[in-house]
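> here are the coordinates; sequence isn't available:
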């Protein structure tokens, strides 16, 4: 089942909503992935003879290919009896044309920075000091 991709503007709006949703719930993660499309979705897939002629044909395309950007909260389907039963899975995707890649990444970085403002700094364990004390205790004997 193919899903329609959002426009870049819609993607950024929904991404901001996804960051806000996970922040207000107090838990959860947002997974961001990106990959180059192996062929342009508006054209037909490459012919099998192209594979036989050059096994690495996709490393040097004739024209630059679009980038697929995805965002998800990575929640599985609702399972009965779990604490995550009330959380819906959210999946977003957009295609970025090669000529608009620089402008897209500028907005993408800004959106990610805003989404990370609510992160808490990790508490560092005091393992280093206990290891030092243990080492000192062994050498003093």
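Cool, the structure landed. All figures in this text were calculated on a predicted structure; none of them were measured in a lab.

> Please make it C-alpha for all contacts and neighbour counts, starting now.
OK.

> list the contacts for the residue nearest to residue 89 when sequence neighbours are not counted?
Excluding its sequence neighbours, the residue lying closest to residue 89 (C-alpha to C-alpha, 6 or more residues apart in numbering) is residue 75, at 4.9 Å. Listed by C-alpha atoms under 8 Å, 6 or more residues apart in numbering, the contact partners of residue 75 are 87-90.

> Comparison target, given below:
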């Protein structure tokens, strides 16, 4: 599959996602943001959104493609190190895509360090005993 107008192919998306999770491995901070949305495109015969009807076609007759995005969530000050990439998945490719996507996410998340909530729990316990 080739690159689609600013989006990477699915195989390149998976390679970059594995690399992104690998960069977080062993790091004491950082985040990986994953989003997915229905890809809405407007054809010439489709009604355009208007002030009275901002979402004219919420239930299309055919399944729509999905756009999957990944980012490392760097701040605006660190734009040179921000990583963003996306891919488009057609409805008939979703099952296979999600199977591989889930495997990569599971493998990547095992390397992430869980959030330390002990301070929050201790604070709540202290509040409870004081009351």
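Happy to help now that I have it. Computed from a predicted structure; not experimentally measured.

> ok, back up a step: separation between the residue nearest to residue 89 of structure 1 and residue 137 of structure 1?
Look at residue 75 of structure 1 and residue 137 of structure 1: by C-alpha to C-alpha, to the nearest Å, they are 48 Å apart.

> pretty sure residue 39 of structure 1 contacts residue 57?
No. With contact defined as C-alpha atoms under 8 Å, residue 39 of structure 1 does not reach residue 57; the gap is 10.9 Å.

> before we move on, back to that, the contacts of residue 75 of structure 1 into JSON lines, with extra columns for neighbour count and distance to residue 68 of structure 1?
Below are the contacts of residue 75 of structure 1 laid out as JSON lines (neighbours: other C-alpha atoms under 10 Å; distance: C-alpha to C-alpha, whole Å):
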{"residue": "87", "neighbour count": "13", "distance to residue 68 of structure 1": "25"}
{"residue": "88", "neighbour count": "13", "distance to residue 68 of structure 1": "23"}
{"residue": "89", "neighbour count": "12", "distance to residue 68 of structure 1": "19"}
{"residue": "90", "neighbour count": "14", "distance to residue 68 of structure 1": "17"}
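
> From residue 79 of structure 1, how far out is the residue nearest the centre of structure 1?
The residue lying closest to the centre of structure 1 (C-alpha atoms, centre = their mean) is residue 32, at 0.8 Å. Residue 32 of structure 1 is 24 Å from residue 79 of structure 1, where distance means C-alpha to C-alpha.

> Check which residues of the longest helix anywhere in structure 1 are buried.
The longest helix of structure 1 (DSSP state H) is helix 8-25. Within helix 8-25 of structure 1, the residues that count as buried by 16 or more other C-alpha atoms under 10 Å are 8, 11-12, 14-15, 18-19, 22-23.
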